[in-house]
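> Can you look at this prediction? I've put the sequence above it.
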Amino acid sequence: MATSREVRNPAFRQLRGQRSPGEFAAAIRRAAREIGEQVACDARYIGRVEAGEIRCPNYAYERVFLHMFPGSTLKDLGFSDRGAVRGRGPYPGVEPPPQSHTSQHPSQHTEESDVRRRAFMAGGSAALAAVSLGLGPAPVPSQRRVGDAEVSAVEAAVRQIRLLDDRHGAAGLYQRAAQPLEAAYALLDAGTARRSAADRLHAGAGELAISVGWLAHDSGRFDDARSHYAEALATARVSGDPALEAHAFCNTAFLARDAGRPREAVRAAQAGEQAAKQLSSPRLLSLLTLREAGGWAGLGDRTACSERLVRAKSLFAQGTSDADPEWMSFFVEAELEMLEAQCWSALDDWPRAALHAERAAELQDPHFARNLALYRAQLADDLARAGAPDRAAAAGHQVLDLLDQVQSSRIQAMLAGTARRLLPERRTAGVSAFLERHASTPRLV
């Protein structure tokens, strides 16, 4: 309950007024339904906001709060700027619990966390571990046991990579991200002083392997991606972590579909579903079921694909839960629509694919430029295949508008394919201008 904690967000506490945390949480859930959002708000969440543990809400909560309190900004509600806190807490947008009010140096923890995160993003394993342990540039003594500071650095690196990928795409990140991954496994080899730290470190290293694998995946380095996902799966099996195992299988299924191995995609997704059954997260099962649907679509099995799509949407409709993994913050209705679009595209049902891709682009939060560009690239390609070259060119222009913010080999490859398909239609209104603009756009190397 919030009354047992120091109130560090008095503005939010004032908004609650005489209502109990549970009553206020219920009001937030009602407001969410009014605008088509689903948030798992409860009294515990209210208490964490008022205690200052949640310094910035995720995007779904932000939309709900601004709907509830028209004309207010997040700052008016007592929250911090998103850019200052994204990726530092237990899930996107959440800060770790503040230090005790008895601390003599309240800013020290944040400053040291920043140093560790920069070290992960810029240095090799020895440099990172040395900074994490406060040893400067010297090598890490083999007898030094890893503690909470090093584990937190691994977790911070995962969130920082996800944040940068959300905003800008994978190109340019992959080589840098491989260094902190090496550092994380070096820390695992060094051992930890406590079982709790060991469990967190295994989970963090595994999630980091998946994040680096995704950067390789999105950059077209499929062999590298497969190796990183396998590394994460092995880590999950060693540590007995079903959440990490489900995540590794989820990404493996995605990669297999993209690499033209649809039967492997089905098997990996089904294995992920088995692991996820231990986690009480309908949204995670929904995503894995969509991965399986994508595999069936690649095999040309329309019936099996349709059945899995129906189940995935039913699971998604059950809403969010506290058991949802942190990494699933991207899996909102827009992503659901996008994954369905990809299924119909694989089944050569271009008009239906375009319908869902258009919905995905309309629903996508503009803060996530990479996903918005991806959805519009999918839409452009589906429209080109569906015989709507003018609309395809218009969607292609929208993708080009985003390429100064987003660096993704995957998106550029999709757009190049669309351009090739539109060449025979160059005399159609708008197509020639798109083709000329696309041809003059610098490519990633």
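Yep, it's here. The model shown is predicted, which means the values in this text are computed figures rather than measured ones.
> Please count neighbours and contacts with C-alpha atoms only from this point.
Fine.
> can you count the residues close to the nearest residue to Gly260 once chain neighbours are set aside?
Here the nearest residue to Gly260 in space, its sequence neighbours aside, is Gly298; by C-alpha to C-alpha, 6 or more residues apart in numbering that works out to 7.7 Å. Residues near Gly298, counting by other C-alpha atoms under 10 Å, number 25.
> swap in the one 4 residues further on?
If you count neighbours by other C-alpha under 10 Å, Arg302 ends up with 17.
> Look up how far Ala293 lies from it.
When distance is defined by C-alpha to C-alpha, to the nearest Å, Arg302 is 9 Å away from Ala293.
> again with Arg226
Separation of Arg226 from Ala293 (C-alpha to C-alpha): 20 Å.
> Which of those two has more residues huddled nearby?
Neighbours per residue, other C-alpha under 10 Å: of Arg226 and Ala293, the larger number sits with Ala293, 32 against 21.
> Just list what the strand or helix carrying that one packs against, helices and strands only.
Using DSSP states H and E, Ala293 sits in helix 282-298. Judged by 3 or more C-alpha pairs under 8 Å, 6 or more residues apart in numbering; DSSP states H and E, helix 282-298 is in contact with helix 242-258, helix 262-276, helix 302-316, helix 333-346.
> Just give me the residue closest to the centre of the protein.
Nearest to the geometric centre of the chain sits Phe330, at 4.4 Å (C-alpha atoms, centre = their mean).
> State the distance from Arg33 to Arg63.
Arg33 sits 11 Å away from Arg63, going by C-alpha to C-alpha.
> I meant Ala357, not that one.
Ala357 sits 23 Å away from Arg63, going by C-alpha to C-alpha.
> How about His217?
Distance, His217 to Arg63, by C-alpha to C-alpha: 31 Å.
> more neighbours, those two?
The residue with more neighbours, out of His217 and Arg63, is His217; 28 against 16, by other C-alpha under 10 Å.
> Can you tell me the element that one falls in?
Using DSSP H and E, His217 sits in helix 195-218.
> Counting by contacts, list what that helix packs against.
Packing partners of helix 195-218 (3+ C-alpha pairs under 8 Å, 6+ apart): helix 148-168, helix 174-190, helix 222-239, helix 242-258.
> Of the ones you listed, flag the one that's most buried.
Most buried of the helices and strands packed on helix 195-218 by mean neighbour count (mean count of other C-alpha atoms under 10 Å) is helix 242-258; its value is a mean of 26.
> And here is the other one:
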Amino acid sequence: MFLNDSIGLAAAAGLPKPVTRSTPRRDGAIGTAHLLELREGLRSLYQLDDAYGGGDVLSLTIRHLRRVRRVINTSTYPDTLGRQLQLLAGETAEHCAWLAYDADKQDIARQYWGEALTIATMLRDDSLEILVLAGLSLQASFEGRPRDGYDLARAAQGRAAHYGSPMLQSLVGVREVRALSLMGDQKAANRALAQSMRLVERDSGRPSPEWAAFHGPAELDYCQGLHYMEIGHYPAAVNFVKAAIARQDSAYGRNRALYRMTLASGLVKAGEVDEGAAYAVESLEHLEEVESGRAMRKLSEVRDLLSTVDAASTQQAAAQLTEYAHTKGAA
């Protein structure tokens, strides 16, 4: 039933249709076709998250994880297939964590990241372990624990170097940059950012895992924009976030909405208050298409900035943002 639901969602979103559903044998045995079916379900959930954010996709992904667990615990299969099923359970648990993080449900995110890390350790799977550590790093920085974020990013970087994918090392480097920026270590952040940019330009090395497909020039521009925000270089931050929006693929609707609210914040901080206010109101249409707690946090930040400006136009914009936040059930 879940897979049929996810096929319908995928079709509605213009996403690739998962493989045809397979039926277990009477003895409960399953084969490769069942694994491929489950993996296609997770792939569709990745794409739905990219397009619409973590809020609405989280419950679907939790249900998918329950299905994978049920198959693991009630079916028969060879050891080689069992390992792949366990890995899929870890990847699905990690995606539950990511979606909870994006929905700003941090305790739930920690729970699922813990489960994913346990599976990664049990299987000794570098890719999954890097994915979990990089996510925990981002969460730590988001929650105001940049030192933890840095240590987690360095742990992930050590494993990424062993994995041998320059693109993956660049992605983890961005997590390191974020933590260093929040720690106020501008020189180290600049060095880490420059290294991440160089790594993206490499053609050699092992291909990055499928889950890292989102990383590229747009992500690096956004990272640099956030770095300049932290050190108070707001005009430069605005330019880089604008570049990130221009480069971001339209399939990543949640990121585009998040970037737009970040740009509105940067414009206000750069002294372009009227432009920032107008841009924030204009971006509500984009925000309406996604369900992301992180994006809503950015909206609240812009609203609070505008509320401090004693001008009729900005106060009106702040009121519109407040009204929108209330309709979404946000503070």
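All right, it came through fine. None of these values were measured; they are calculated from a predicted model.
> for the helices and strands packed on helix 195-218 of structure 1, which one sits closest to Val212 of structure 1?
When these are compared by C-alpha to C-alpha, helix 174-190 sits nearest Val212 of structure 1, at 6.1 Å.
> if we can go back for a sec, is it possible to get CSV of the helices and strands packed on helix 195-218 of structure 1 that adds distance to Gln407 of structure 1?
Converted to CSV, those look like this (distance: least, C-alpha to C-alpha, whole Å):
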stretch, distance to Gln407 of structure 1
helix 148-168, 6
helix 174-190, 11
helix 222-239, 17
helix 242-258, 19
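> tell me which element the alignment partner in structure 1 of Arg21 of structure 2 falls in.
Aligned by TM-score structural alignment, Arg21 of structure 2 pairs with Glu112 of structure 1. Assigned by DSSP H and E, Glu112 of structure 1 belongs to helix 108-122.
> For that helix, buried residues please.
Across helix 108-122 of structure 1, burial judged by 16 or more other C-alpha atoms under 10 Å covers Glu112, Ser113, Arg116, Arg117, Arg118, Ala119, Phe120, Met121.
> Other residues contacting it?
99, 127-128, 131-132, 152-154, 156-157, 160, 176-177, 179-180, 183 (C-alpha atoms under 8 Å, 6 or more residues apart in numbering).
> ok, now with 10 Å
88, 95-96, 98-99, 123, 125, 127-134, 149-150, 152-161, 173, 175-184 (C-alpha atoms under 10 Å, 6 or more residues apart in numbering).
> ok, back up a step: any shared contact partners between Arg302 and Ala293 of structure 1?
Contacts common to Arg302 of structure 1 and Ala293, judged by C-alpha under 10 Å, 6+ apart, are Arg308, Cys343.
> In structure 1, what residue corresponds to Ile245 of structure 2?
Mapped onto structure 1 by TM-score structural alignment, Ile245 of structure 2 lines up with Ala361.
> oh sorry, the question was meant for Ala311 of structure 2
Match for Ala311 of structure 2 (TM-score structural alignment): Arg427.
> what sits against its match?
Pro389, Asp390, Ala433.
> Could you do Ala353 of structure 1 as well?
Listed by C-alpha under 10 Å, 6+ apart, the contact partners of Ala353 of structure 1 are 337-347, 378-379, 381-383, 385-386.
> try 8 Å this time
For Ala353 of structure 1, the contacting residues are Glu340, Ala341, Gln342, Cys343, Trp344, Ser345, Leu379, Asp382, by C-alpha under 8 Å, 6+ apart.
> again, but for Ala33 of structure 2
Counting by C-alpha under 8 Å, 6+ apart, Ala33 of structure 2 has contacts Ser22.
> one step back: residue in structure 2 matching the residue nearest to the centre of structure 1?
Structural alignment (TM-score structural alignment) places Phe330 of structure 1 against Phe214 in structure 2.
> do the same with Leu208 of structure 1
Per TM-score structural alignment, the equivalent position to Leu208 of structure 1 in structure 2 is Thr92.
> any idea which helix or strand comes after the helix or strand hosting Leu422 of structure 1?
Assigned by DSSP H and E, Leu422 of structure 1 falls within helix 409-422. Remark: after helix 409-422 of structure 1, the chain's next helix or strand is helix 431-439, criterion DSSP H and E.
> I'd like to check the angle between that next one and helix 409-422, please.
Interaxial angle of helix 431-439 of structure 1 relative to helix 409-422 (axes from the mean of the first three to the mean of the last three C-alpha atoms, to 10 degrees): 150 degrees.
> mean deviation of helix 431-439 of structure 1 from structure 2?
Once fitted to structure 2, helix 431-439 of structure 1 is off its aligned match by 3.0 Å on average (mean C-alpha distance after the TM-score superposition for structure 1).
> Flag every buried residue along that helix.
With burial defined by 16+ other C-alpha under 10 Å, the residues of helix 431-439 of structure 1 counted as buried are Val431, Ser432, Ala433, Phe434, Leu435, His438.
> just to revisit the earlier point, now render the contacts of Arg427 of structure 1 as CSV, adding distance to Gln108 of structure 1.
Below are the contacts of Arg427 of structure 1 laid out as CSV (distance: C-alpha to C-alpha, whole Å):
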residue, distance to Gln108 of structure 1
Pro389, 57
Asp390, 56
Ala433, 54
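> related to what we said a few turns ago, okay but the residue nearest to Gly260 of structure 1 is in contact with Pro262, surely?
Yes: the pair Gly298 of structure 1 / Pro262 is scored as a contact, 5.2 Å apart, by C-alpha atoms under 8 Å.
> distance between the ends of stretch 183-200 of structure 1?
15 Å.
> I misspoke; the intended subject was stretch 316-323 of structure 1.
End-to-end distance for stretch 316-323 of structure 1: 14 Å, by C-alpha to C-alpha.
> Thanks a lot, see you next time.
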